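*Asks:* give me a 3D structure for the following:
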Amino acid sequence: MSNDVRTNWAGNLTYSAGAVARPGTPEELADLVGGSDRIKALGSRHSFCDVADTTGTHVLLDVYDDGRPAVVVDAATGVASLRAGLLYGQAGTALLERGRALRTMASLPHISLAGAIATATHGSGDANGCLASDVVGLEIVTADGEARTLRRGDADFPGAVVGLGALGVVTRVEMATDPAFEVSQDVVVDLPWEALLTDLEAVTGAAYSVSAFTLWDEDAVSQVWLKSRVAGSSDGQAGDATGERRRPARDVLLDLGARDAPGPMHPLAGEDPAASTVQGGVPGPAHERLPHFRAEHKPSTGAELQSEYLVPREHAAEAIEAMRELGPKVAPLLFASEIRTVAGDDLWLSPFDGATLALHFTWKPDDDAVRAVLHDLEAALLPWGARPHWGKIFVAKPAELAAMYPRFDDFAALAQRLDPRGKFRGGYLTEILPA
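*Replies:* Modelled structure (predicted):
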């Protein structure tokens, strides 16, 4: 994993920025933004494409202090105000100290709040929306250097949350939280493909969060990770966000033909499972179980590429079958592929405008070969309504993305109004947004 802020997390992209700035106060940030021709916030650098790039100055918020505690929880509503530069793992730890928990998390706790929200990054679970869906407020410094606050109910709010960094520098996010709850995690192996295809709802609904791993050319789904809310923590219900009691998730999958994992697992074959979050049904705080990787360990392999496509749930079977046909082509290039589900939301640039199947690909670091196979993959998936993840690698032309979002013209108008000179546009945003 690269520690050089001139490159992204995986080291496959060198940024175009001519300078890096770390403002320490709101006044410094306002002067920096207002006086810049080209500028862009940079988070934990976990995007694999140039969505966060700029030819001007990259702004890092790792030393930014607005004079308020990094985490503030409203006792009456449970809404948490969080510094945007915090990592999700840091936010989870701080919230637990205050008796609260994030409702969902991505597979990595090492990603920044603002960056993950801006690109509609997500975890898994039939009832769990993407990370941005729990945002109820944003504080953002726009092109004129002025700080603005947008909250749910404001006309611009649903356009600003998944904002791709195109509207300004987000300094704080307000998020709905739950009372602190615990999660237990079980892993099963060798789930028959037939069970996944014919009983998809049973598989993905077995636990609060479910992730299935495959290389697509295998005789069975190699691993399924099941994360269940523990009875007696928070709402007192196990396995479900709705309050309905469910059978233990592991039992559901065993009845469908899976087997218990032989021991702790890592999503990537051959990698040390010590980096993975605790398995074997041992309860722990939500932020220590909902991700796949522990905050204190280096996530995944570092030298890798990633793609992801978000498919409307009604076309899940067709998308899975299409990927199985591509198995011989994609398997030699894969470290792992993950199947997840995500609930819908009302955010303009969120790909989750309804129940969604997410197909994630962690590729070996062979850019030319990966991009070549992505042409086949997109030819198979895009006709079923698939949308690429904003921060991953895809081969669809940036201008094609706009047609995938009914409210994109509204977003473009919002970007033009808040940033008429386009100072926050860089990377492929210079193509997708009008000048």
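*Asks:* make it CA atoms for all contacts and neighbour counts henceforth
*Replies:* OK.
*Asks:* so which bits of the longest helix along the chain are buried?
*Replies:* Longest helix in the chain by number of residues (criterion: DSSP state H): helix 367-381. By 16 or more other Cα atoms under 10 Å, the buried positions in helix 367-381 come out as 370, 373-374, 377-378, 380-381.
*Asks:* packing partners for it?
*Replies:* Where contact means 3 or more Cα pairs under 8 Å, 6 or more residues apart in numbering; DSSP states H and E, helix 367-381 is packed against strand 305-312, helix 316-325.
*Asks:* and the last one, what does it pack onto?
*Replies:* Looking back up the chat, that one is helix 316-325. So helix 316-325, by 3+ Cα pairs under 8 Å, 6+ apart, packs with helix 367-381.
*Asks:* ok, then the element right after the helix it packs on?
*Replies:* As assigned by DSSP states H and E, the chain's next helix or strand after helix 367-381 is strand 387-388.
*Asks:* re the thing from before, tell me what angle the longest helix of the chain forms with helix 316-325.
*Replies:* Helix 367-381 and helix 316-325 are oriented at 140 degrees to each other (axes from the mean of the first three to the mean of the last three Cα atoms, to 10 degrees).
*Asks:* I'd like the structure of this one too, to check against the first:
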Amino acid sequence: MKITVIGCGYLGATHAACLASLGFEVLGVEIDPARRSALERGVLPFFEPDLPELLVEQVESGRLRFTDDMAEAAAFGDVHFVCVGTPQRADGMGADLSYVEGAVAALAPYLDRPTLVVGKSTVPVGTAERLQEILRTTAPAGEAVEVAWNPEFLREGFAVKDTIEPDRLVLGVLSERAEALLREVYAQPIAGGCPVIVTDFPTAELVKVAANSFLATKISFINAMAELCDVTGADVVTLADAIGFDARIGRRFLNAGVGFGGGCLPKDIRAFRARAEELGVKDALRFLHEIDRINIRRRKRVIKIARAELGGRLPGKRVAVLGAAFKPNSDDIRDSPALEIAATLHEKGVRVVVHDPEAIPPARKKHPELEYADTIEAACEGADLVLHLTEWLEYRSVDPVALGAVVAGKRMIDGRNCLDLAAYADAGWTVRSLGRPTVG
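*Replies:* Just a heads-up that it's a prediction; the model follows:
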């Protein structure tokens, strides 16, 4: 079996390299010439642990190569994975399907033999059925071209492991042949015990957005509890520990802080709400509007605390921001709470200096008005206030005594509730957290 991966951004490049590592011949289709050239040289245009080495290995082995030619891809592949993006639409909250539809429309005229087109992109329910009809009516092979939906569940920072050793496989298929082909593709993880859920198109399409909506709800729930803790003097971390022991709830994703960001959760819950409204059941997902509002409110809360810590006046102050990526082990700044807070403070007259182990290049491109530092110490030098906004290990392991020697004021806002508060208090710092009593 030969496989193509159409769209070699974060999802596609990871999927292509991992499938090649499983022994398949893989052809990646990427129309962006700069990105394609980089991938052909084994260079990733983004940061993801373990993937650079895997990409180089598979390109050098000859199992993985890249093209921009759809005719070549159609002639090469028995299974075509569609991995293009579905960003939020510019004119609303719904998903922009132009890349998915464009990819399928470009491939269809060359499909002249039985083949399987597999969607991995996160799409509104109903998309797979529509694409199936497009292929049946425009591909030369007609009904011999089948669609399947196989949603991705990658966690940035763990994408290679999540592809090669997934915690579940969801196969939305219409025929036994489509199921058999996908089981062949994923034979290795299935043999390793990975659960397989075989279902219809609508269920397969709903799984990813339902999962992301649940995670977003859990995060915003504990952040709502943090708001109550702030006004009552309770400790949200202890609260989360206590309710997390309930097996029905669990402790994971019960970490209060500045909220979620990235390219999935924010746009997926908005697109999910938009699709529910199109289907006439908007009340079913009305709660997601409040989930979104709670999440955005956390960023405003940090600005409010910063103003209070700086004596009620922001202009002219110097603030160090530790973190630009939306999460650690990533350079993804899409909808990053850390970067939005930094930009907002700058707009209010604050001199903001940002540090991040990996995300400075994309952050500088998006926000050239901010200052950036290559080291934690340089970012914090002379700072009146330090904001810890992305939970990189480097930040959690900083020596508070040494850091206190370079700042102008030993004031910290722990926006991720993961610093050693006792150690900072002992070093003379005042630390404000979200949903925890002030220390120092």
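*Asks:* any idea what the TM-score is?
*Replies:* The TM-score (TM-score structural alignment, normalised by the length of structure 1) is 0.28; 200 aligned residues with a Cα RMSD of 6.9 Å.
*Asks:* dump the buried residues of helix 367-381 of structure 1 to TSV, plus distance to residue 72 of structure 1.
*Replies:* TSV is the format used below for these (distance: Cα to Cα, whole Å):
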residue	distance to residue 72 of structure 1
370	43
373	46
374	43
377	44
378	43
380	46
381	42
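*Asks:* now, which of those sits nearest residue 413 of structure 1?
*Replies:* Of all these, residue 413 of structure 1 sits closest to residue 378, with 28.5 Å by Cα to Cα.
*Asks:* and residue 352 of structure 2, what element?
*Replies:* strand 351-355.
*Asks:* quick one: buried residues of that strand?
*Replies:* Of the residues in strand 351-355 of structure 2, 351-355 count as buried by neighbour count, 16+ other Cα under 10 Å.
*Asks:* in whichever helix or strand comes after that strand, which residues are buried?
*Replies:* Next in sequence after strand 351-355 of structure 2, counting helices and strands by DSSP H and E, comes helix 360-366. Residues 360, 362-363 are the ones in helix 360-366 of structure 2 that count as buried (16+ other Cα under 10 Å).
*Asks:* can you name the element that comes right after helix 360-366 of structure 2?
*Replies:* Per DSSP H and E, the helix or strand that comes after helix 360-366 of structure 2 is strand 371-372.
*Asks:* tell me which other helices or strands the helix or strand just after that following strand touches.
*Replies:* Moving toward the C-terminus from strand 371-372 of structure 2, the next helix or strand (DSSP H and E) is helix 376-380. Helices and strands touching helix 376-380 of structure 2, by 3+ Cα pairs under 8 Å, 6+ apart, are strand 318-322, strand 351-355.
*Asks:* flag every buried residue along the next helix-or-strand element following helix 376-380 of structure 2.
*Replies:* Per DSSP H and E, helix 376-380 of structure 2 leads on to strand 385-388 as the next helix or strand towards the C-terminus. Buried residues in strand 385-388 of structure 2, counting neighbours by 16+ other Cα under 10 Å, are found at 385-388.
*Asks:* farthest pair within these?
*Replies:* Farthest-apart pair in these is 385 and 388; separation 10.0 Å (Cα to Cα).
*Asks:* any common contacting residues for those two?
*Replies:* By Cα atoms under 8 Å, 6 or more residues apart in numbering, residue 385 of structure 2 and residue 388 have these common neighbours: 412-413.
*Asks:* beyond the helix or strand containing residue 401 of structure 2, next helix or strand please.
*Replies:* Using DSSP H and E, residue 401 of structure 2 falls within helix 400-404. As assigned by DSSP H and E, the chain's next helix or strand after helix 400-404 of structure 2 is strand 411-414.
*Asks:* show me what that following strand is packed up against.
*Replies:* Judged by 3+ Cα pairs under 8 Å, 6+ apart, the packing partners of strand 411-414 of structure 2 are helix 287-309, strand 385-388, strand 430-433.
*Asks:* try 7 Å
*Replies:* Judged by 3 or more Cα pairs under 7 Å, 6 or more residues apart in numbering; DSSP states H and E, the packing partners of strand 411-414 of structure 2 are strand 385-388, strand 430-433.
*Asks:* so the strand holding residue 352 of structure 2 versus strand 318-322, what angle?
*Replies:* 20 degrees.
*Asks:* give me the helices and strands touching strand 351-355 of structure 2, please.
*Replies:* By 3+ Cα pairs under 7 Å, 6+ apart, strand 351-355 of structure 2 packs against strand 318-322, strand 371-372, helix 376-380.
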